[in-house]
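Novice: here's a sequence, model it:
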Amino acid sequence: MEKAQLVVVDDEARLCESLNILLSERGFLVQCFTDGRNAIDYIQNDKCDLVLLDLIMPQMDGYDVLAFIKKILPDLPVIIMTAQGSAEYAVKALKGGAEDYICKPFEVDELCRRIENALEKRRLHQDYSLMAGKLAITEAQLRQAQKMEAIATLAGGIAHDFNNILMGIQGHTSIMKMHLEEGHPFQKRIKSIEKLIEGGSKLTSQLLGYARRGRYEVKPLNLNHIITLTVETFKPLRKEVVCNLELAPDLPAVEADASQMEQVLMNLLVNAADAMPEGGNIYIRTKKTEVISTENMHFPIKPGSYVLMSIQDEGVGMDEATKERIFEPFFTTKEMGRGTGLGLASVYGIVKGHNGYIDVKSQPNRGTTFYLYFPIVEEKVVSPEEEGTTRVVNGTGIVLMVDDEEEILNVGKTILEIMGYRVICARDGEEAIDLYRKHKDEIDIVILDVVMPRMSGKAVFNRLKEINPHVPILLISGYSSDRETTHKLIVKSDGFLQKPFRIEDLSRSIQQIIRRKKSGVQSLNA
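Specialist: Coordinates of the predicted model:
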């Protein structure tokens, strides 16, 4: 254990010499001064753990020395030692900040005991201050996490309602489109409406990204492929920016939703370009990295194997105050009308939703670099699926449609009937189960909403599977607060569509599921 450094201040030279010898024998390091000013000069520039201070001294008395010490080092313990033993002197010294008061003459053992007590008290105070500081940081992090989670819940709820509204608009638009001949002047207007619906859907996807929901099309992916495709899409949009790719060959796979990875990268590229209004370079890099120890990390991360993707720009950078808020939803440094404040918030939510980690380094006028860590999976990369057909595929059969939204039921029934299907509608889980029991030999497919009141989509799914383990079920949803449960449900289902979906996608999904049923092929998701 390191020896404590004591400073003795007393105008009696012989007492200083004696204390130096006696205290050194007890294991202390001792520095003696017969003048207060010299002692203060030493204390200001050298290590000192405790001061033994005489009160009555020429030139500068003990009270003045004590006051100066407490001004510059308020936590440094001072023990007053004096021949003036009256209570008045003791009270004045203690009020001035002295730790203790001992009257001359004193026993060395008694002095050592008081020194040890004062040093132990100081150690405990330092430990408490350290713990209090750590606790304050932890509490601040907890409050921030709770705030982010509360806003995420709100964002997810808004996305759910908004997606259902968009689904109704999309449905009615599709009905009009199906009744109009090709080349009709209203076809252009319908396409404009569909583009607006697509814009609204992208906005809700950002909300869902922040809320860490909607991560449903999860497959082993090579991020290099996503980066290459996204950069090709981005380049024509911001020609003043040069994208430089430094992608590691043979990059391991990560388990991710391709569309959300594209959203993450596009948001970061747009953010980087906005930081360089006069143009500049963006560097996108990938590599495999091993996190063994978290000691040097700026954020908590589990040890393991990761794919690290970094996006670096040469832009204006950020100060610490801005960095602390960049992942908050609706926070933006851009001028009114140029940003929603959801871009980086959705990036944060999507990365977290993929069990990943994100860090940022930035300085004003020195650019910004985002670091994204995604866990490696030992699975074969799934090749991108070919673009689906753009036409509606008609069919025959009986569909049981289950949704608590009356408008979606009505428009869905109309669309399905135009496509050639007979439709049975259920407005909640109990009704769906009763109807399926009555018509299970006739029903070819069930279209089931995941989020419903009273009986959840999961409960309905399980009850239907109890009645008929082979019943084909196509899940639809605008949002689910229970991401993990929903993902597991989708894996067991025959297909999934995120609201708002196109009528072409609905028709294709139904046909694929019914074909698999007739051919006896097991669900691709199972």
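
Novice: okay, CA-based contacts and neighbour counts for the rest of this
Specialist: OK.

Novice: any idea which strand is longest in this structure?
Specialist: Secondary structure of the chain read by DSSP state E shows that its longest strand is strand 280-291.

Novice: give the buried residues for it.
Specialist: Neighbour counts over strand 280-291 (16 or more other Cα atoms under 10 Å) mark 280-288 as buried.

Novice: how many residues are close by residue 111?
Specialist: Neighbour count of residue 111, defined by other Cα atoms under 10 Å: 18.

Novice: er, residue 390 actually
Specialist: Neighbours around residue 390, by other Cα under 10 Å: 11.

Novice: second input sequence below; structure requested for side-by-side comparison:
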Amino acid sequence: GDEFPLAGSATAMAVESRRGILIPTLADEEIATRLPVHLPVRRAGIKTTLLAPLIARGEAFGALLLMSATPDQYAEQDIPTAETVAAQISGAVANALLLAEHRRMTEALQKSEASLRSIFSVAPIGIGVVSSERILIQVNDRICRMVGRSRAELLGRSSRILYPDEGDFDYVGRVKYAQIRESGAGTVETRWQTADGRLIDVLLSSTPLDPGDASKGTTFTALDITERKRSEAERHALETRLRHAQKMEAIGTLAGGIAHDFNNILAAIIGYTELSKIESVGSPVIASNLNDILKAALRARDLVRQILMFSRQAQSEFGPVQVHRVVQESLALLKATLPTTIRIRQDLSTQAKILGDATQVHQVVMNLGTNAFHAMRAQGGLLDVSLSEVLIAEKRPVELDHLPPGRYLKLTVSDTGHGIEPAIMHRLFDPYFTTKPKGEGTGLGLAVVHGIVKHHGGGIHVLSQPGVGTSFDVYLPMMTEEAAALPPLEEEPAAGGKERILFVDDEPAIAELGRRLLESLGYRVTSCKGALEALEHFSADPQAFDLLITDMTMPQMTGDRLAVTLMNIRPGLPVIVCTGFSELIGPERARDMGIRALIMKPFLKGEMAKAIRTALDPMGA
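Specialist: Predicted coordinates:
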């Protein structure tokens, strides 16, 4: 723990003079007179000290100290040896040995091999010498520990013994000697193999013993960078996950904005379609066309909800799903986009149901079908899709090991494309992993499929043979016979009333649509195109309205603030809030505020009618 000043010390003299210094066995009085700073070292029992400066790239950064309690252990002729050793250590640390130092090191090796070995044994990095034929001439203890071999096992052997294969061995020789010829030194990263078969990452730095005569061999340093490489890989993986998380956050923000605007558009399409259906009575062709429009709009609504669910901004809702119908719709869409070189064959004989999300099942079929298309687009082929009921017993493929025994609906999507290499099969469902060229795939398709199937309590089994094709078997738990046999709920006619409703939406088309839809149910409606206009109407006569229906996202004042303001004016006012998407309000917060119902846009006429009666008649709901 003691500290001694550097100024005036032998170390300072060695650094400043850039020469080795011998402090011989002198009397304490003479030491006190000539080198007082060294006196504590003498009193500690050190009789002889040999110092040499550590210099790299022209800068001195320390000194090599050899101390002995034996009098006259070191002599003047040992100074060159110490200087050479110091130059070797300096070069290893700086990763660039100077050519002149290499020559001195060669001479020192010939004069004092025993001294050099003692320094080698304590060096913190591997140091060795190879001949021009790459035969190991000298290695230190650190190299022996790195590869788990004794010095006897290594010396006289080709350095090939250090490498796992000929490829690594040839690469190092080719690159290292090319660098030495060009710049006098070589540095290369490679792999060594230990005696027990482990691979370690090594940074090799090499320089010739004599720049003018390559036949004298090459000295090298070896630094084990396995842990550093592992840390770098972990850091890279963390950075990648962070970028992915940020990307998903950005997708979520974008999805929210798209959902709000798109749902407003869909609200107009769905609402005016329902109004047109009312007026199409007596025209079955028009009514059929309007039903198709409504069906497509509702699919779009479900897709928006799916986007929000994927970006973790909405929750999926499970219900009975007739998978064969979802598959039929998906294949109809795929058929319209596939080239004529790809044929579709389907076998959807079973009509078994699952408890799930129809939109998510639709996405599974679309993603697997799209994958199959990419595998066959060059040569064409057959896309085979089938549904069957299977019984999973105790023995099953390892990919399905997590599934409890029972009855499952198996969806099989097969193609006759190029197949999947066995080496990458284990990465198929990794997010962002793709074999497609840049710009043709995000690597999310199969990851989404895996997430959806897992969310439904199912599993996936993949079979593939390069050059033959690929088959994805998706297993989804079937609904129990009792649940599947329940008759579908009959759609009740939309109930109306005579109450007075204040309807508020900043979109003129939605405001007008709301007025017409509610009037078709018998209500008396005042439609406002903004919160301030609604506040003015309500303030003029708070008793003139039985219910407030307001959009959430509006300029000047949001729907929840408008609701609170009007409920402060008239406590107990029933309120329904509509939103295409909002992070500011959810069902729990709405209830806490006293809002009777929260409806997601776009809504059907029947959904709004039911919500109105629930809000106006809470006891009868």
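
Novice: now do the helix or strand that the longest strand of structure 1 is followed by: which elements does it pack against?
Specialist: Using DSSP states H and E, the next helix or strand after strand 280-291 of structure 1 towards the C-terminus is strand 304-313. If you count contacts as 3 or more Cα pairs under 8 Å, 6 or more residues apart in numbering; DSSP states H and E, strand 304-313 of structure 1 packs onto helix 258-274, strand 280-291, strand 368-377.

Novice: recalculate using a threshold of 7 Å.
Specialist: Secondary-structure packing of strand 304-313 of structure 1 (3 or more Cα pairs under 7 Å, 6 or more residues apart in numbering; DSSP states H and E): strand 280-291, strand 368-377.

Novice: which residues in structure 2 does the following helix or strand past the shortest one align to?
Specialist: What that stands for is strand 368-377 of structure 1. Tracing the chain C-terminally past strand 368-377 of structure 1 and defining elements by DSSP H and E, one meets strand 398-402 next. Using TM-score structural alignment, strand 398-402 of structure 1 corresponds to residues 500-504 of structure 2.

Novice: show residues contacting that stretch.
Specialist: Stretch 500-504 of structure 2 has contacts (Cα atoms under 7 Å, 6 or more residues apart in numbering) with 511, 514, 523-531, 534, 545-551.

Novice: how far out from the middle of the chain is stretch 81-88 of structure 2?
Specialist: Offset of stretch 81-88 of structure 2 from its chain centre (Cα atoms, centre = their mean, to the nearest Å): 49 Å.

Novice: and stretch 254-267 of structure 1, by the same measure?
Specialist: Centroid separation for stretch 254-267 of structure 1 versus its chain: 16 Å, with Cα atoms, centre = their mean.

Novice: that one: which residues count as buried?
Specialist: For stretch 254-267 of structure 1, burial by neighbour count (16+ other Cα under 10 Å) applies to 254-258, 260-267.

Novice: with stretch 176-191 of structure 1 instead?
Specialist: Those would be 177-178, 187, 190, for stretch 176-191 of structure 1 by 16+ other Cα under 10 Å.

Novice: over to that stretch now: how far is its first residue from its last?
Specialist: Distance across stretch 176-191 of structure 1, first residue to last, is 11 Å (Cα to Cα, to the nearest Å).

Novice: need the helices and strands packed on strand 304-313 of structure 1 in CSV (columns: distance to residue 511 of structure 1).
Specialist: Shown next, in CSV, are these (distance: least, Cα to Cα, whole Å):
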stretch, distance to residue 511 of structure 1
strand 280-291, 39
strand 368-377, 32
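
Novice: of all those strands, which one comes closest to residue 151 of structure 1?
Specialist: strand 368-377 (22.5 Å; Cα to Cα).

Novice: SS state for residue 124 of structure 2?
Specialist: Three-state call for residue 124 of structure 2 (DSSP: H, G, I helix; E, B strand; the rest coil): coil.

Novice: quick revisit: out of the helices and strands packed on strand 304-313 of structure 1, which comes closest to residue 342 of structure 1?
Specialist: strand 368-377 (16.4 Å).
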